[in-house]
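J.: Prediction below, plus the sequence it came from.
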Amino acid sequence: MVLKFTVSGLRGIWNNGLNFDILSEYVKIFLSYLKFRDYGNIVGIARDTRITSPVIKDFVSSIIRGCGFDVYDFGVVTTPMLLFLVRKLKLSGGVIITASHNPPEWNALKFVDFGGTFLDEEVVSKFGEFSKMDIVDWNRVGKVKSFSEEEVLKLFCDEIENKIDVDLIRRKKFKVAFDPVNGAGSEVGKLFLEYLGCNVIPLNDDVEKFPQRETEPTEKALGELKRAVLDNKCNIGFALDPDGDRLALVSEDGDIPGEEFTLPIAELSAIKYFYNENFSKKIVINLSTSSISEWVGKKFGFEVIRTKVGEANVVKKLKEENAFIGGEGNGGVIFPYINSARDSFVGISLILYLLSKEDVNISEIIRGFPRLKMVKNKIEGNLSDGQVCDIKAKLEEKFKLVDEKNIDGRWIGFSNGWIHIRPSNTEPITRVIFEGDDEFVFTVRETLKRYGV
């Protein structure tokens, strides 16, 4: 049986840990929490394109209404769009049915708090302290209101237009290759790009065929997008993950810089053209995010703060620090000025605005960043504290230790790079991520070999 509940939601394999009884239990506890928070009586709900998602959405909607809450059903939309709608429409909370980048047999519930953010670590840790909400009498059962794709998109686009000069982007008439991996961003993503005046070349956009490529928008998954960019002479290619909170890109010359470049490019656009003094000059990123994001921030005099991995942890710190922008290096752009969530559509808007404003190709922007090497590994099981200490000691023989954080596994910073070893929030594995110059990356690789990494 596989079931995991963290700030990244309740995840499991359908009918092997995740089932109707579990769904009912967790949804009723979440509703009890919303009742305690007392921010109204309407819960937003949406889903991705997994084969089990319609069944789960209908069941969850029935539980919510059976407990006396009304439901706003937004259909198939991206995760960040649901978070935006919860905030925009001042809903009590929300539930999105999506397992993001996990394999097709997985699914998940992600719970959204009032204000459009995920439940943070403190709430998740106390989740079991709330009693389950009771089913109400027949005459108090909640109602459901369904929204069309066009209605949902209009709410979001109105917000974009209030904050960004969309006409500037439209005038460029960008040709964009778009790969939403047959996920939640397939239809609404094409419509959004067309709203920005783009000529869209879609691929992997049939929602009945999820997924037609590897679900994470990593370099090895984007070969088809690269060919589409080159064959159609596109200005840029954009790729999403299945729930649309992560964004990767392909440049006009076919370069695939990797997800870690998405956030720095968006940061550059936001800082240069949208900063206002209502926000502090701070950027928040997680421990596993590339130092390129740090380089951009420091170049413009911004303080950079690192948090535990997990969108909820980054968003919480963004709020505490009133920080201007933040995100995660897996292609997650969080720009509170528009949406306090990792949002691929916000990332697209910032990147296209930067290209429009500076009248440059994306390859020119990328060439302006330092080229560090990052390696992301996964291992079954855990590395012991003793093994991690041995790795640290071995690296200290060659590189100066400059920082160390123990808030999320072990993050160890050296003069030439860093290494982060932590258990995954979304899979039963340990992630080992490191970044630095050639010498540092080579040394870490050789050191890790003795531990089977």
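T.: Good, I have the coordinates. Since we're looking at a predicted model, the values are computed, not measured.

J.: C-alpha from now on. contacts and neighbour counts both.
T.: Fine.

J.: which residue ranges form the strands in the stretch 1-150 of the chain?
T.: 3-6, 9-14, 17-18, 42-47, 70-76, 93-97, 106-113, 117-118, 144-146 (DSSP state E, counting those that start in this stretch).

J.: and the second one, what does it pack onto?
T.: It stands for strand 9-14. strand 3-6, strand 106-113 (3 or more C-alpha pairs under 8 Å, 6 or more residues apart in numbering; DSSP states H and E).

J.: this is the comparison structure:
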Amino acid sequence: MSDVATKRRRCLFGTDGVRDVANRGSMTPEMALRLGRAYVLFLTERGFPRPKIVVGRDTRRSGPMLEAALAAGMTSAGADVICVGVTPTPSVGFGVRFFSAQGGAVISASHNPAEYNGIKFLDGVGCKLSDEDELSIEDYLGDNLIDEWRPSGASVGSIESRECDFNRQYEDHVLDLVGHVGLDRASILFDCANGALSPIVSDMIGRMGMVNSSAVGNLPDGLNINEKCGVMAMEGLCKEVMARGMSLGIAYDGDADRVLLSDGKGRVLDGDIMLWIIGRWLHSRGELGAGVVATVMSNLALDHHLKADGIDVHRCPVGDRYVFQTMVEKDARLGGEQSGHVIVFPYTKTGDGLCTGFLFLRACNELKEDIDTLVDRFGRFPQKLTNIVVKDKSRVMNDGDIASAVESASKDLGDTGRVFLRPSGTEPLVRLLVECQDPNLMEEISSDLQRRILEMIV
């Protein structure tokens, strides 16, 4: 990859597509149109001369504006576009397969505030594109071909709206995947984050006969997505679950590819606990493959619990795309992050909050787990995360003495803890994570390494 390409990538595509304040910077209608054209050129030059593309969005006010521009760009380059309206990110992945399309696009800024928006592209099986594919699309933006490629007449693409019926088809898909989860008598409070699941959850509650369950955060107005609700504000759901005497709470983010839960005592069940339970369940069914993929930020207690059941844990960098890549490389059928991005290969090909939440409950039901005891039984290792401000992150990360000190501390801890040092992707600092069963030793190691780093940068 050239230095120019690397620099350009940092200015446009991030860890989850292109994202910015809507109508500003890199998220204007003009940029959406050009991105649409670039994506079609990307597909065309890979053997799809008239690609079919599924486009969905979340509930942000800027969504229809960007959808119109993106679809215009795609059709002007010769693609046929199927607009499915307000729908979760994972349902667009389903839609790619359902409509036998060659690609997909989601207009969403996920967990960000309402003024933001973004565009992420999917491949022909409904998965997020690789870093290399995104860079290729970005390269087209600087190519004269993007302006010269002008189909006319019958070669201009078409736009078809499937907003009226698509979400119902996605619901059918989820119900087929999760099977019988025995929730008709459960009292569950769903928090839709005023996002893409808002038009779906209430219907699902009725279809599953969940007469004691209800939803909050399901009245989007275009400006309240993720506002004091959903996975970004779990304290609200936890308090409401206890106040209403509900047995469980389930929260999603704006585009519903993430899910977190609250037990009946108002305690958060994060991605680590979901991986622990779903991993054991899949293992019992012979569907787990080579084990579970977790990021470097997952608690070491997860490794210890799964190891006790003969299940391997494979670590990867932070980011659901790296979880997916590692799952493919290792032939693991389950992976995820603490934040609630969980991918269950036998059932989904991307993070799907609605499906994951129901699969977790099905796993608890079949394993006869008491959900209110999971937090206590998981028993997290104490962790200390320290953000250390530095002028030159690469100097710290490449310093031999610091690397040796980190390696030595890790060896001393063995399987009772770990040390992890990484640079921030957006700020002038490095993050030092020390995790250890012994909290006193954790403090000692953290203080020593922090002192060494600070002495080096003085």
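T.: Sure thing, it's come through. Quantities reported herein were computed from a predicted structural model and do not represent experimental measurements.

J.: Need the TM-score from the superposition.
T.: The TM-score (TM-score structural alignment, normalised by the length of structure 1) is 0.84; 432 aligned residues with a C-alpha RMSD of 3.1 Å.

J.: and among the helices and strands packed on strand 9-14 of structure 1, the most buried is which?
T.: Mean neighbours per residue, mean count of other C-alpha atoms under 10 Å, is largest over the helices and strands packed on strand 9-14 of structure 1 for strand 106-113, with a mean of 25.

J.: so that strand matches what in structure 2?
T.: Residues 116-123 of structure 2 are the counterpart of strand 106-113 of structure 1, counting by TM-score structural alignment.

J.: From the rest of the structure, what touches that stretch?
T.: Stretch 116-123 of structure 2 is contacted from outside by 16-22, 27, 32, 60, 62-63, 93, 102-109, 128-129, using C-alpha atoms under 8 Å, 6 or more residues apart in numbering.

J.: SS state for the equivalent of Ile348 of structure 1 over in structure 2?
T.: Taking TM-score structural alignment, the alignment pairs Ile348 of structure 1 with Gly357 from structure 2. Following DSSP: H, G, I helix; E, B strand; the rest coil, we place Gly357 of structure 2 in the helix state.

J.: picking that back up, the contacts of stretch 116-123 of structure 2, buried ones only, as a ChimeraX selection?
T.: Typed into ChimeraX, the line below selects the buried ones among the contacts of stretch 116-123 of structure 2, using 16 or more other C-alpha atoms under 10 Å:
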select :16,17,18,19,20,21,22,27,32,60,62,63,93,102,103,104,105,106,107,108,109,128,129
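
J.: Tell me the counterpart of His314 of structure 2 in structure 1.
T.: Applying TM-score structural alignment, one finds that His314 of structure 2 aligns to Ile305 in structure 1.

J.: Correct me if wrong: its match contacts Thr289.
T.: No. Taking contacts as C-alpha atoms under 8 Å, Ile305 of structure 1 lies outside contact range of Thr289: 11.0 Å.

J.: Quick check: neighbours shared by those two?
T.: In contact with both Ile305 of structure 1 and Thr289: no residue, using C-alpha under 8 Å, 6+ apart.

J.: Between those two, which is the more surrounded one?
T.: Neighbours of Ile305 of structure 1 and Thr289, each counted by other C-alpha atoms under 10 Å, are more numerous for Thr289; the result is 26 against 18.

J.: Which residue in structure 2 aligns with that one?
T.: Using TM-score structural alignment to pair residues, one finds that Thr289 of structure 1 aligns to Ser298 in structure 2.
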